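K.L.:
Provided below are the primary sequence and the corresponding predicted coordinates.
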Amino acid sequence: MEFVDILNVNLQTYANATNITLTVLDKDGNQTSQFGQTYQYCSLFEEATGKYCPCSKKHQDSCMQSLNLGESYIYLCPGGLIHFTVPIVKDNSYQGSVLAGPISLDYPDITLVDGIIQKYNISLDYRRKMYTALTAIPLIEPFQARHLSKLLFLLVTNLITGEAERTKN
């Protein structure tokens, strides 16, 4: 089995076990695979912000932050939800990142949607649809989010270490 296949099997297992969507991004920030669902809240936010949607840039910047830190990085996305990212570094070369999320650390609140609508000048026509879609986002306790982020980092780094050992022999 190739490394990418082993990584994909493990990421699918993580996504199934945690109900957290995982997206693999290459070193240029392009999506190469996804495990789990695309949430309607994110689709509505992207639709409402159109060509000015800040999501891709924020995710890419956060991937670079996790690379610079050498560990997982938890952050708030432009849509007001939590994501975390883990770098994929093989043979001292950045290959891409695993992006986890969205998740919510608190129960859905209309004030979150109102703040996002105001900040990004989104039409009020989206208010009810976005709030309804927000209720489908997985709710995770804050302490769990930190540990799930660390677990994903350990999973990816151990797979890379195992691959290095396997190719040595």
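P.N.:
Cool, got the structure.
K.L.:
C-alpha from now on. contacts and neighbour counts both.
P.N.:
Fine.
K.L.:
list the contacts of the closest residue to residue 110 other than its chain neighbours.
P.N.:
Spatial nearest neighbour of residue 110, excluding adjacent residues (Cα to Cα, 6 or more residues apart in numbering): residue 131 at 6.2 Å. By Cα atoms under 8 Å, 6 or more residues apart in numbering, the contact list for residue 131 reads 41, 108, 109, 110, 113.
K.L.:
and with 10 Å instead?
P.N.:
Contacts for residue 131 (Cα atoms under 10 Å, 6 or more residues apart in numbering) come out as 41, 108, 109, 110, 111, 112, 113, 114.
K.L.:
what's the helix or strand the fifth one falls within in contact with?
P.N.:
Secondary structure assignment for residue 111, by DSSP states H and E: helix 110-119. Contact partners of helix 110-119, identified using Cα under 10 Å, 6+ apart, comprise 45, 48-49, 78-81, 121-132, 134.
K.L.:
put this next to the first one:
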Amino acid sequence: MILQDDNIIREYLKMYYISTGIASFATDDKGESLYSEGPVSMYCQKFKELSGNNCPCKSAHLKAGRQSEKIGDGYIYSCPGGLIHWTASIIVKGLYMGALVGGPVQMCEPDGLLIDDIIRINDFDVQNRGILHAYINAVPIVEPERVRYLSNMLYVVAKALISEESGILSERKKFYQEQAKINESIQYVKDLDYSEHISKYYPIDLEDELMSKVKSGDKKGAKIILNELLGYALFSSGNNFEITKAKVLELMIMLSRAAVEGGGNLEMIFGLKLRYL
């Protein structure tokens, strides 16, 4: 059981299937499939039958569900059978309770080599090649852009199921989006010419722009610039934690001063600074 009233999940899965035409199912916190809506894929059934006790599907769905929990968003992945699924985690009181899973689908016409690879990797009897080909041809083909929107929709459904916990997922999603921006900045610095010292191309002008954004109260603009500066700070110090710490402290002092000059509460700002030092 994922929620106290699992009938709610059944109803939401049915709504998703009727609206999209794509099958979906729910898994528990161990990756076990609990119930589904829509036709069961004959390809999946045959794959599980041939895999027997070594079937990797449960662990694959569990891993994907956990990844969705980690990033606070829907997660699109390829299953061991070579098909596409997407998942959205169910969080109750901060704990992972399971996930909603959409699919399977294919994003392009099935390649004849795919079945050969599946047979080889899973050590299936080659005599099953024909039946697997027939079954995979029956799996719906959905263009990548629509898959992305189907994943987003399932994520919305999952959030509706756990409205009280949706804030946790939103915060995780926000955190990973910010981390992605920092990583982009790091990669940008890596792509620059290494022949000159890092200080040569440290974006001093961005610091001035950040100060201006903070003073004017432009929170969104300041956050974007700060993420870029953190990317430079993290990369330029390599693995030296002390250097990274010094640069971050320098940014913190600069932000505090700008906030005060912009009319911020002096005691609150310096109290926060001391808290994070």
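P.N.:
In hand now; what should we look at? Nothing here was measured: the structure is a model prediction, and the numbers come from that model.
K.L.:
and the TM-score between them?
P.N.:
Scored against TM-score structural alignment, normalised by the length of the first structure, the superposed chains reach a TM-score of 0.88; 163 aligned residues with a Cα RMSD of 1.9 Å.
K.L.:
on that earlier part again, which part of the second structure matches the helix holding residue 111 of the first structure?
P.N.:
Per TM-score structural alignment, the counterpart of helix 110-119 of the first structure in the second structure is residues 112-121.
K.L.:
what about the matching stretch, how far off from the first structure?
P.N.:
In the superposition against the first structure, stretch 112-121 of the second structure averages 1.2 Å from its aligned positions (mean Cα distance after the TM-score superposition for the first structure).
K.L.:
are any of the contacts of helix 110-119 of the first structure buried, and which?
P.N.:
Among these, the ones that count as buried by 16 or more other Cα atoms under 10 Å are 45, 48, 49, 78, 79, 81, 122, 126, 130, 131, 134.
K.L.:
ok, back up a step: now distance to residue 64 of the first structure and neighbour count too, for the contacts of residue 131 of the first structure, in TSV please.
P.N.:
What follows is the contacts of residue 131 of the first structure, written out as TSV (distance: Cα to Cα, whole Å; neighbours: other Cα atoms under 10 Å):
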residue	distance to residue 64 of the first structure	neighbour count
41	25	21
108	29	17
109	30	11
110	32	15
111	30	10
112	27	16
113	28	20
114	30	17
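K.L.:
so which of those residues is the closest to residue 139 of the first structure?
P.N.:
Each of the contacts of residue 131 of the first structure was scored against residue 139 of the first structure by Cα to Cα, and residue 108 proved nearest at 8.8 Å.
K.L.:
which secondary structure element contains the counterpart of residue 70 of the second structure in the first structure?
P.N.:
Alignment note (TM-score structural alignment): residue 70 of the second structure maps to residue 68 of the first structure. Counting by DSSP H and E, the element that carries residue 68 of the first structure is helix 55-69.
K.L.:
now do residue 164 of the first structure
P.N.:
helix 142-168.
K.L.:
that helix packs against which elements?
P.N.:
When contacts are defined as 3 or more Cα pairs under 10 Å, 6 or more residues apart in numbering; DSSP states H and E, helix 142-168 of the first structure sits against helix 3-18, strand 73-76, strand 82-90, strand 93-103.
K.L.:
now it: buried residues?
P.N.:
Buried residues in helix 142-168 of the first structure, defined by neighbour count with 16+ other Cα under 10 Å: 145, 148, 149, 150, 152, 153, 155, 156, 157, 159, 160, 163.
K.L.:
nice, that's everything, thank you.
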